[in-house]
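Q: okay, sequence plus prediction incoming.
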Amino acid sequence: MLKISGKTIIKLNVNGENKEVVAKPSDILLNTLRDELGLTGAKPGCENGDCGSCTVLVDGWPIKSCLMLTVEAIGKKIVTVEGLENAPIQKAFVENWGFQCGYCTSGFLMVCHALASIHPNANDHVIEQWLQSNLCRCTGYEEIKNAIKSILSNN
């Protein structure tokens, strides 16, 4: 079992690269990604898990990085929006106008990317369930739904 007290150098796998960061036991992944690694795509919003603007993928699953301690990510594969590298969902968001102000976009991109990977034949009900994890204050939900539907196998 890993014991951490005070500031400790830990190793994280982020966007396919091994990185060393300085973390305290109480540091959240969102702040580590932004402040230690300069990956600012995950956005601080509510910082209590409601909005989803901080969503990243951890071992392929969408996780709200404001709710995960950095030390919990040791040994896991983290992907941020910077690591998508021209994934089909990014083009689909542009083509379907799946963004307005853009603040929530990175979180929605991560959720939709994971949805397409995990449920490539998702129906409307599954899409609705997955999109409930994130909030868009500009109410761009229809465009976001159209974007994810455009890349799923059953469309």
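A: Good, I have the coordinates.
Q: contacts, neighbours, all on C-alpha from now
A: Noted.
Q: just the strands in the chain please.
A: Along the chain, counting by DSSP state E, strands occupy 8-14, 17-23, 55-58, 61-64, 77-79.
Q: looking at those strands, which one is packed in the most?
A: Across the strands of the chain, the average number of neighbours (mean count of other CA atoms under 10 Å) peaks for strand 55-58, which reaches a mean of 26.
Q: got another, please set it beside the one above:
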Amino acid sequence: MMIEFRVNGESRTVEADPDTPLLYVLRNDLGLLGARFGCGLGLCGACFVHVDGHPVPSCDTPIWSIEGRAVTTVEGLTPHPVQQALLDEQAAQCGYCVTGIVMTAAALLAREPHPTAPAVAAALDRHLCRCGAQQRMVRAVVKAGEGDD
């Protein structure tokens, strides 16, 4: 099946089985490696991308559901204030989860420019960071929101 959609502002057409996960198309067909395979169930957050501005797990989003929609990956988001804030707070240790966290944090800041720490923690709740850097990540996202003043 031919699927047409926009990726990082560019029109793309891919041929894929309609049930192929968006993550596989992004990584294997389009060479966009920022979203990572973690659990394959949409639970860990490593694969999050934006679909029409909303963070979604790309590992369990079938490509058929993306027809005609806009997908943004971390490659299309850069540069973003949350990325610099994560660096400043030394919040990215191994980095495996970070791209998904960046995508969710960017969506949060788009709808709530100055979030509180509890709001950030709630937004990032679906993301699993095995390094234990969650508190630094929350601080970084709050800091990114403060930088718009």
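A: That came through, no problem. Everything numeric in this text was worked out from a predicted model, so none of it was measured.
Q: TM-score for these two?
A: After superposition, the two chains reach a TM-score of 0.94 (TM-score structural alignment, normalised by the length of the second structure), with 148 aligned residues with a CA RMSD of 1.4 Å.
Q: returning to that earlier point: any chance of the strands of the first structure in a markdown table, plus distance to T105 of the first structure?
A: A markdown table is the format used below for these (distance: least, CA to CA, whole Å):
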| stretch | distance to T105 of the first structure |
| --- | --- |
| strand 8-14 | 20 |
| strand 17-23 | 24 |
| strand 55-58 | 10 |
| strand 61-64 | 14 |
| strand 77-79 | 15 |
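Q: for C104 of the first structure, find the nearest of those strands.
A: Checking these against C104 of the first structure by CA to CA gives strand 55-58 as the closest, at 9.3 Å.
Q: okay, and the closest one goes to which residues in the second structure?
A: The alignment of strand 55-58 of the first structure onto the second structure (TM-score structural alignment) covers residues 48-51.
Q: list the contacts of the matching stretch.
A: Residues outside stretch 48-51 of the second structure that contact it (CA atoms under 8 Å, 6 or more residues apart in numbering): 35, 55-58, 66, 69-74, 99-101, 103-104, 107.
Q: try 10 Å this time
A: With contact meaning CA atoms under 10 Å, 6 or more residues apart in numbering, stretch 48-51 of the second structure is reached by 6-8, 22-23, 34-37, 42, 54-59, 61, 66, 69-74, 76-77, 97-104, 106-107, 127.
Q: likewise for stretch 136-144 of the second structure?
A: 80-92, 98, 101-102, 105-106, 108-109, 113-124, 129, 134, 145-147.
Q: drop anything exposed from the residues you listed.
A: 81-83, 85-86, 89, 91-92, 98, 101-102, 105-106, 108-109, 113-117, 120-121, 123-124, 129, 134, 145 (16 or more other CA atoms under 10 Å).
Q: filter those down to just the ones in helices.
A: 81-83, 85-86, 98, 101-102, 105-106, 108-109, 117, 120-121, 123, 134, 145 (DSSP state H).
Q: distance check, the nearest residue to Q83 of the second structure once chain neighbours are set aside against F5 of the second structure.
A: Of all residues not flanking Q83 of the second structure in the chain, V102 sits nearest, at 6.7 Å (CA to CA, 6 or more residues apart in numbering). Computed as CA to CA, to the nearest Å, the V102 of the second structure to F5 of the second structure distance reads 22 Å.
Q: then F48 of the second structure?
A: Relative to F5 of the second structure, and taking CA to CA, F48 of the second structure is found at 17 Å.
Q: same check, this time on L33 of the second structure
A: L33 of the second structure is 18 Å from F5 of the second structure, by CA to CA.
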